[in-house]
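# Fold the following for me, if possible:
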Amino acid sequence: MRGNLFAVAVNLIVLTVRSHRLHVLLIERGEQPFLGEWALPGGFVQPDEDLVHTGTRLLREETGDPTGDAVVGHLEQLGSYADPSRDPRGRVLSVAYLALVPDLPEPTPGSDAAASAWRPVDEVGPLAFDHEQLLADGVERARSKIEYTTLAASFCPPEFTVTELRRVYEAVWRSELDPRNFQRKVTSTDGFLVPTPTLVTGGRGRPPRLFRRGPATVLHPPMLRESHRVNRNGDAPEQ
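Presented below is the predicted three-dimensional model:
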């Protein structure tokens, strides 16, 4: 029997790149329903909060950074999920937020979670509620948005090399990119990257330069995934 709860909740799809793979933050539920199962972080909207305040509060809590100083990525509303059967406690409308963050330390679970962990997106098993759908929608949004915006830099630290940025694209898209073509594209796009005077020493060959994210927010022309690049004849163009 379904409960009588009627509430608004926020769920987070927190994505980062670790060890050249796209990861998502998951929590092991410490209470019913779905006790002991893995889920996306989330919580109910408090009486004195609006949706974005709930999202930022949960992001601070679930990443183990109560001040929020380390969470410097990107947070945007993904969508609303309101299937009447999505929560056995009653009617719960969930507003999902997508967060893109640089690699952070191991998370500290919130008060209602038994554990929390970063998991590779392609290794995530069944999730509680309808969170598999939320995760799929969040990953596709991230893959799409880095085609035509500069949001890929949200996965990077404040200063990074072009190689580190390329590995973000490769991890999110799950495909290899030509290093020279990528270097030419991102360094020639006005406002995407700002060079710093710092060179990374200690490796072989010419030391790579560190860059910061520039003021641009849109990539024009976009940097499309292989499956999205077609010419007028419907064929994939040459690299």
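# all contacts plus neighbour counts: C-alpha atoms, from now on.
Will do.
# and the longest helix along the chain, which residues are buried?
Assignment by DSSP state H gives helix 131-148 as the longest helix of the chain. For helix 131-148, the neighbour count (16 or more other Cα atoms under 10 Å) marks 131-132, 134-135, 137-139, 142-148 as buried.
# Going by distance to Arg225, which of those residues wins?
Glu147 (7.0 Å; Cα to Cα).
# Second input sequence below; structure requested for side-by-side comparison:
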Amino acid sequence: MPTAVSLFAVTVHLVVLTVRRDTLSVLLDRDGSSVDLMLPGGYVDDGDLPRVAARELADRTGTTTDEGHLEQLATYGDAAAGARQGVISVAYLALLPGLSEPTDAASAWYPVAEPLDGGVPVAFDHRGILGDGVERARAKLEYSSLAAEFCPEEFTIAQLRRVYEVVWGARLDPRNFHRKVTGTTGFVEPTDRFTDGDRGRPARLYHRGPATALHPALLRR
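As a prediction, this is how the structure comes out:
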């Protein structure tokens, strides 16, 4: 007896995260036929997963992968893409600084706490995918220099610390953070400039160093 062959449709879904108004935010689509929100995505028609992910990212945000970080997150079964048998969803994580309003009218930014805590309805298993994406983003800030990409070209250590606090969802001790960051080779480099000091003591300005991986890592614990 011939073996039955299962055919699967493949979709790509994006967890697009950015820092907006001092809040970690995620891009969500509204399906016109449902009150639920969902992660942006589309069907893969030629097997080129990265190309589809980059296309969906550009369609929603008007940005390219050269302007931020995009990586494959994980692969999920039927529940991730909907109650349709034979659908596999490949999720990608995009971390992009300085994003403005979405270019697609069906997309909007939401604080990640709202879909994660159930404050807004999320379709299928996209809440679980979002949770995985947020945790991956938090982990990446521990061992990579990605957080500095969310700062201006020149920034204070306090500005960098705030990026970590927003993404990690926790307050950090300023002195310990300053010591760890400035003691990590190649993470940040001091300039000879300071803030204007209109409010409080002037703070030294730094710029991003050449390191992409942090040794030692900046652990949350």
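# Against Ser107 of the second structure, how distant is the equivalent of Arg57 of the first structure over in the second structure?
Mapped onto the second structure by TM-score structural alignment, Arg57 of the first structure lines up with Arg55. For Arg55 of the second structure, the distance to Ser107 of the second structure equals 15 Å [Cα to Cα, to the nearest Å].
# out of these two, which sits in the more crowded spot?
Ser107 (20 against 17; other Cα atoms under 10 Å).
# thinking that one is in contact with Gly32, fair?
No. Applying Cα atoms under 8 Å as the test, Ser107 of the second structure and Gly32 come out as separate, 11.2 Å apart.
# so where do the helices sit in the second structure?
Taking DSSP H to define them, one finds helices in the second structure at 49-61, 78-81, 113-116, 126-143, 157-168, 174-182.
# how near is the match of Arg57 of the first structure to Thr61 of the second structure?
Taking Cα to Cα, one finds Arg55 of the second structure at 10 Å from Thr61 of the second structure.
# you'd agree Pro174 of the second structure is up against Gln159?
No. Contact between Pro174 of the second structure and Gln159 fails when scored by Cα under 8 Å: they sit 10.8 Å apart.
# Output the helices of the second structure as a markdown table; include the columns distance to Pro216 of the second structure.
Converted to a markdown table, those look like this (distance: least, Cα to Cα, whole Å):
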| stretch | distance to Pro216 of the second structure |
| --- | --- |
| helix 49-61 | 31 |
| helix 78-81 | 36 |
| helix 113-116 | 29 |
| helix 126-143 | 8 |
| helix 157-168 | 16 |
| helix 174-182 | 9 |
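# Identify the residues contacting stretch 27-47 of the second structure?
9-17, 52-53, 56, 60, 106-110, 120-124, 126 (Cα atoms under 8 Å, 6 or more residues apart in numbering).
# buried set for that stretch?
By 16+ other Cα under 10 Å, the buried positions in stretch 27-47 of the second structure come out as Leu27, Leu28, Asp29, Arg30, Leu37, Met38, Leu39, Pro40, Gly41, Gly42, Tyr43, Val44.
# and what of stretch 165-179 of the second structure?
Buried residues in stretch 165-179 of the second structure (16+ other Cα under 10 Å): Glu165, Val166, Val167, Trp168, Phe177, His178.
# Show me what the second one lines up with in the first structure.
Going back to what we said before, that points to Val166 of the second structure. Using TM-score structural alignment, Val166 of the second structure pairs with Ala171 in the first structure.
# any idea what sits nearest that match, other than its immediate chain neighbours?
Leaving out its chain neighbours, the residue that sits closest to Ala171 of the first structure by Cα to Cα, 6 or more residues apart in numbering is Arg21, at 4.8 Å.
# The one you found maps to what in the second structure?
Aligned partner of Arg21 of the first structure by TM-score structural alignment: Thr23.
# contacting residues around that match?
By Cα under 8 Å, 6+ apart, the neighbours of Thr23 of the second structure are Pro111, Val166, Val167.
# Next: Leu49 of the second structure.
By Cα under 8 Å, 6+ apart, the neighbours of Leu49 of the second structure are Val12.
# And for the one 5 residues further on?
Taking Cα under 8 Å, 6+ apart as the definition of contact, the neighbours of Ala54 of the second structure are Thr64, Thr65.
# and it, how far is that from Gly169 of the second structure?
28 Å.
# Over to Leu27 of the second structure?
18 Å.
# Give me the range in the second structure that the longest helix of the first structure lines up against.
So helix 131-148 of the first structure is aligned with residues 126-143, judged by TM-score structural alignment.
# And that stretch against the first structure, how far off on average?
Once the two are superposed, stretch 126-143 of the second structure sits an average of 1.0 Å from its aligned residues in the first structure (mean Cα distance after the TM-score superposition for the first structure).
# who's in contact with that stretch?
15, 38-39, 73, 80-81, 91, 93, 95, 115-116, 146-147, 164, 167-168, 213-220.
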